[in-house]
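[1] Dropping a prediction and its sequence here:
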Amino acid sequence: MSRNSLLPPHVDPSIFQVCDVLLGIGGLGYTVCYVLIARQSIRDKTYTMPLFALAFNFAWEIVFAAFVTEEAGSRAIFGLWMLIDLALVYTTVKYGATEWKHAPVVGRNIGKIFFVMLVWCWLGLYAISAWWLDPENPVNPKVGKIYRGTKGVDVNELGFWTSLVGQVVLSIMSLAQIVVRGSSRGSSYSIWATRFIGSLAGLNMNFGYCWWTAPRAHVKRVKANMGLPPESCLPLHPRNIDKFLVNECTMSSDDEDLKLAMAMSLQEDTAGTTENPPASGIVEAIDLSSDTDDEEDVDEDLRRAIALSMQEDEKPNVAQQPASGTITPATVSTASGFMGIDRKAMEQERLARLGKRKRNASPERPSKQVTRSPPASAPSKGPILQYPKGVIKRTFASKYPRTNDITIDELLEAPHVNIAVICSYQYDSSWMYEKLDPTKVKQIWLMYAKFRGEDIREKLLQEWAESRVPNMRLHFPPMDGMIVSMHSKFMLLFGKEKLRIAIPTANMTPTDWGEVGNDWQPGVMENSVFLIDLPRRSDDGVGKVEDLPPFGRDLVFFLKAQEVGSKVTDGVLKFDFADTKHLAFVHSIGGSHKEESERPTGLPGLANAVRELQYDDVEHLELDYAASSLGAINDTFLSRIYLAARGKSFTKDNAVVPDVRDHIRIYFPTNDTVEKSTGGPDCANIISLSRKYYNASTFPKECLRDYVSTRRGMLSHNKLLFARGRRTNGKPFAWVYVGSANISESAWGGQKVLKSGKVGALSVRNWECGVMVPVPDDKLEQVDLKADAVPPMSVFEGTVEVPFHFPGAKYEGRRPWLFGPG
């Protein structure tokens, strides 16, 4: 393996030493083999290596010594091999005629024939090498590989394939030569043994060890040659990054308008649309208020499915071809509609399923879903409140040990869900259909509907209507005025006996949930999720908002602000929130808030949550904030976060907290950490910090700490605020916020002190939501603390798995990962 390679953190640096040993053994084996061939040829007065094989090997050594390799040691070895090859050429020319008595013309001109073969092989290998190593358009580039200063160019794989071809040619032709000659003169067991050892160590074991240790950097071409889909490997070439960004790596939340424009421009729909929209009756919103699956629903579903099927047969194909030859991911046709779903196949399956249900009243078996995460254990019959008090879990990551994590399938429990209300900044619809089959689960998707400041909800609704996805409704929260991003993330999963509420930091994409497109690649991105299971009310009725604990009141308040409709909020009120008294739902409602409402939002909302849970009696407080996006941070904004975490309001008198930078640490990856991560820079486009923001004189650089995941090589999309402190009575406390809010005024709201001394309106540009979860008192009582010391980060064990190494390393001259405008 080239010493110029940048290893991901999950690959042990000893790979270099192991490869050096294996290559050394291989090189020694080949050298001894060539010497033995020369000696045996002179002894037997013949030539041992077949003519074309010798020409290929000689040409390979010339090309790699003169043009390819950068390392002096490799050049010296290739030079030694060429000197030995001259001895082999000598024996070929001197004794070749005796082996070609049946073809005297060949025997007399064997030297000339060899020279022609040598030139032909040299030209071919040189052309292949130049094509493979082209810095502008390299073959099969990979993150971490560097060749002559150009990142991504993989000279190791070139060496593997060309040397493999040379050895295969030599093996086949050597066997053929023995058969033609009728004897093994020129050969010996020692020649065979040394060549076998050289090939085994230098070729097979060396590259095999690289593949086993770091498959991401060594296997893509192999899988492509086997006919596997290119998505099964990381598409690292710049021309493939567009698809990767949209389908594998989501965009971040700050400067949302610009970054969403980037993502959507990559998905620009080049296909024509139908001339006329479908009949209104076909796209009529489905009633999602009922969270049971009774016979009346089945009858309605069957009638609707039959109607859709009949219209499918009657409707002419009016889809137009794209103007260019490239089909973008957003291409919509009558066969593949909203976000790529195959409507006709879905409706046919739905007809068969519903017809079967009409004949047989027994419960249907869940469809076999394609999933790349470990299968969840079979759910038991009846409602089980697995998380009645709430829990925070890490998201699953492929190829990493299972700890306190959860897969998307384990979270969704699809066979037990009747209705799903899902809010996300970005969706991978095909993947979502696999996880929650819309023919079986009624769904509402809350979506983002602004593009470069333009309202695009009509376009999205039309595409959805044309797709005729069953049992689904799209909803767009208000995006008026200053609001630029619907960045909140939550799931309301309604079952017959329980409601599961999940609040993740992840978008609804496979990468965010740790899944990959193959069986060997580790996950590249980690997130966190809060989830809680609520039982149905004992009276089976709809509760009152005013009777709810703070968590429930703020959740319903947020849902109403998002205008999801009374059927959803009434559905939530059918469940018992009694066991949420220790929790707080923290939200940011987009817009301008001139007066504090009944349920404050943004940073005032966080402060209100701290007060309601009685964590505002603070003597000393330390904050550790892990985020995937940083805005235009300054001391004033840090002071507002710090005050809110103490339960205090922002006023003229406390606008800037003295020494606030000494009490807040911000966890964000350095450029080196991203470069060496498993996914590499191509997976870091959801992690953003503008160069303009970072270079500002007011940016608190000394607060930055390198986010290094405890899962080696993982990047993070987490938004976690850890608070540790002492009350005025000396008792310790700790709590954590997990949600969608990054460190920016867009997420938490901007607010200024006016000249009059009054505090101005709260301006919130994003929709956000999260949960504040305290560390239990009995856990804190177990902590042995010195006087005036705050609890250590280990106090969160049992409440949340801290996903990064603590204390994080200071930057100390290193630069952060910079991505974004400016």
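    Great, that's in hand.
[2] For the rest of this, base every contact and every neighbour count on C-alpha atoms.
    Noted.
[3] how much space is there between the residue nearest to the spatial centre of the chain and residue 383?
    The centre of the chain sits closest to residue 511, judged by C-alpha atoms, centre = their mean, with a distance of 3.0 Å. Residue 511 is 30 Å from residue 383, where distance means C-alpha to C-alpha, to the nearest Å.
[4] For the stretch 301-450 of the chain, which segments are assigned as strands?
    Assigned by DSSP state E, counting those that start in this stretch, the stretch 301-450 of the chain shows strands spanning 391-395, 405-406, 419-423, 442-446, 450-451.
[5] Which elements pack onto the fourth one?
    Just to be clear, that refers to strand 442-446. Helices and strands touching strand 442-446, by 3 or more C-alpha pairs under 8 Å, 6 or more residues apart in numbering; DSSP states H and E, are strand 419-423, strand 472-475.
[6] what about 10 Å?
    strand 419-423, strand 472-475, strand 490-494 (3 or more C-alpha pairs under 10 Å, 6 or more residues apart in numbering; DSSP states H and E).
[7] and residue 813, how many residues sit next to it?
    Residues near residue 813, counting by other C-alpha atoms under 10 Å, number 6.
[8] let's bring in a second one:
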Amino acid sequence: MDSHRDPFDGDEEAALRYAIALSLQDPNALASSSTAQNPIELDDSENEDDDLDDGPKCPPTPKKSTQLVDRNVKTPTTSHSVPVPQVTASGIQSSGFSALGLDRKRMEEERLARLTKRKAPHDDEISERRSQRVKIDGQSSSISLANTTDASVRIKPPQLPYPKGVVKKTWVSGYPRQDDIKIEEILQKDQLELAVLSSFQWDDEWLLSKIDTKKTKMVCIAFASSDYQKEEMRANVPRDRIRFCFPPMMPAGSMHSKLQLLKFPNYLRLVIPTGNLVPYDWGETGVMENMVFLIDLPMTKDSANPLTTFGQELFYFLKASGVDESLVNSLSKYDFSETNQYGFIHTIGQSHVGEGWQRTGYCGLGRAVKSLGLATASEVELDFVVASLGSVNTDLTSAIYNAAQGDNGLREYEKRTTGGGKKKTAQKTESSYHPDNFRIYFPSHETVSRSRGGKNGKWWDSPTFPRELVHDCKSVRSGLLMHTKILFVRHQNHGKSQTSWAYVGSANLSESAWGRLVKDRVSGQPKLNCRNWECGVLIPMESQAAKSGWEAFEKRVPIPMIVPGEAYEDALRLLWGP
């Protein structure tokens, strides 16, 4: 049955990007497209891994440039306008920091001019500075998040701004400030020493207005369609200041993760936003809001510093992305103990067999729920805010529901693959569908009709599309559209206290984002196919807030939408027809 599935899972974004990839293939590319599926280390050496999948080999689709629209961004109504640049004729030239506007020759001349104005330092000063440098230039592939850059900053560490972790809404221009946060307040450009950034969409010029590259070195976890494009991207930036890491990609996948690792003199800041590195996702156009989780980790003197489960999964995700091993290992110099209460949830864009399938996608979500003591056999209430909605089916909603109870993915998989699974009809059953306990929040029919899918969104008419689950999504900040991805899990009142929790991250509700568990044709064992790279954080509520209602979240996670959202199946069916 799976062999006849849409290879893009109804994901028009992925289909468009694949079409662009085919049109942009260059006969002078440095290597075949299949090599682009292997992780690229931060140094120039090639690290060849095994093929990712036995399926058809297609060139990876190109990362959207600053001139391509992120389809996850919801189209605004007539009362607001988001400036949307147009697609250019040359997608390669406009993508991946090619628009940085950095004149390397001029920068070198200015650097030499500054040197002539300075007095030559003593030899011991030179030695001290070299030992403290964050090594990111061509002299070494070693990059460390743990080194300080100047002995003068090693004074009594300041109190950490967010030592326990916090979730905030993003600031939006024109709205009163109320427990929100700006991108400038996250990056703190005057103190930032090293930034490891990932995003689905980049606005290069805007990003460089937020980071001082004279002070801050950058590692960008990004997408490139080929080795040729990777080299172009590397050539367009000063390599001693900005480096790239290119995760391996599935044929129709997206590098959708938005993780940030920010090194300051005395601590490391972990940031998990729902928005991309573009101005409208950070409120600067006044029409879009997102959410962000951040936690500050102090440096530790404990040589036997044990990693929490959160830290282990972060390491696992970064290594799978192809991030330089020395950079990943340097994370162990920070104290992760405060992350014990959280779960790092990820989707790694590969096919996973053996025990690996249990660590990522919706299988990893269920595993984290169980490891944090949140598993339950009782019914749960799910409210999932999404920024895009494609070919969702009842198999996926059942898998997510089960994961929220602590299931590792096998419950839905075994029901689908055994007991006449091939003859399974598209009927929705109460035992697997949960229509009364699962709500998907998505903008109303007016916004959908103005989106690129428009009235041609025929996935709505699929017999397996869970129409009854979709509810109108309205921000509590009136007039704002939402690019937020957040899942709230509550418990019905069964006469016992159970802890509610939330997921905040990059993953929308799609098989591309959460994966699909299938039977491996070679081994006959479960195999999880994931197209996208995603990451998020699972946040349990405080124990005293173990309540069945929305008040369980009021102390830790802002509720961005009006609840309960109005179901609007009838309105959409009138819009799209019978």
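    The structure has been received and is ready for your questions. Predicted model, so just to flag it, every value in this text is computed and none were measured.
[9] sorry, back to before: out of the strands of the stretch 301-450 of structure 1, which comes closest to residue 615 of structure 1?
    strand 391-395 (19.7 Å; C-alpha to C-alpha).
[10] Pull up the aligned stretch in structure 2 for the closest one.
    Aligned by TM-score structural alignment, strand 391-395 of structure 1 falls on residues 166-170 of structure 2.
[11] Measure how buried the alignment partner in structure 1 of residue 330 of structure 2 is and give me the count.
    Under the alignment (TM-score structural alignment), residue 330 of structure 2 maps onto residue 571 of structure 1. When neighbours are defined as other C-alpha under 10 Å, residue 571 of structure 1 has 20 of them.
[12] Residue 426 of structure 1 against residue 487, yeah?
    Yes - applying C-alpha atoms under 10 Å as the test, residue 426 of structure 1 and residue 487 come out as touching, 8.6 Å apart.
[13] Tell me if I'm right that residue 521 of structure 2 and residue 353 touch.
    No - if you go by C-alpha under 10 Å, residue 521 of structure 2 and residue 353 don't touch, sitting 11.1 Å apart.
[14] Between those two, which is the more surrounded one?
    Neighbour totals were compared for residue 521 of structure 2 and residue 353, and residue 353 leads with 17 against 10 (other C-alpha under 10 Å).
[15] Turn the helices and strands packed on strand 442-446 of structure 1 into CSV, columns for distance to residue 516 of structure 1 and mean neighbour count.
    Formatted as CSV, these follow (distance: least, C-alpha to C-alpha, whole Å; neighbours: other C-alpha atoms under 10 Å):
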stretch, distance to residue 516 of structure 1, mean neighbour count
strand 419-423, 22, 25
strand 472-475, 27, 20
strand 490-494, 22, 24
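[16] export those to CSV and tack on distance to residue 22 of structure 1?
    Output for these, formatted as CSV (distance: least, C-alpha to C-alpha, whole Å):
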stretch, distance to residue 22 of structure 1
strand 419-423, 52
strand 472-475, 58
strand 490-494, 51
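[17] Residue 295 of structure 1: how many residues sit nearby?
    Here the number of neighbours of residue 295 of structure 1 (other C-alpha under 10 Å) works out to 12.
[18] ok, now residue 625 of structure 1?
    So residue 625 of structure 1, with other C-alpha under 10 Å, has 22 neighbours.
[19] My reading is that it lies in a strand. Confirm?
    Yes - under DSSP: H, G, I helix; E, B strand; the rest coil, residue 625 of structure 1 falls within a strand.
[20] Give me the aligned partner of it over in structure 2.
    Match for residue 625 of structure 1 (TM-score structural alignment): residue 384.
[21] ok, its match - contacts?
    Listed by C-alpha atoms under 10 Å, 6 or more residues apart in numbering, the contact set of residue 384 of structure 2 reads 438-442, 469-471, 484-489, 502-503, 508-509.
[22] overlap in contacts of residue 521 and residue 353 of structure 2?
    Taking C-alpha under 10 Å, 6+ apart as the contact rule, residue 521 of structure 2 and residue 353 both touch residue 527.
[23] Which of the helices and strands packed on strand 442-446 of structure 1 sits closest to residue 19 of structure 1?
    Closest approach to residue 19 of structure 1 among these is made by strand 490-494 (47.4 Å; C-alpha to C-alpha).
[24] how far does that closest one sit from the chain's center?
    Centre-to-centre, strand 490-494 of structure 1 and its host chain are 22 Å apart (C-alpha atoms, centre = their mean, to the nearest Å).
[25] counterpart of the next helix or strand after it in structure 2, which residues?
    The helix or strand immediately downstream of strand 490-494 of structure 1 is strand 498-504, counting by DSSP states H and E. Mapping strand 498-504 of structure 1 onto structure 2 (TM-score structural alignment) gives residues 267-273.
[26] Dump the strands of the stretch 301-450 of structure 1 into CSV; add distance to residue 159 of structure 1 as well.
    As requested, the strands of the stretch 301-450 of structure 1 are arranged in CSV below (distance: least, C-alpha to C-alpha, whole Å):
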stretch, distance to residue 159 of structure 1
strand 391-395, 39
strand 405-406, 41
strand 419-423, 49
strand 442-446, 50
strand 450-451, 47
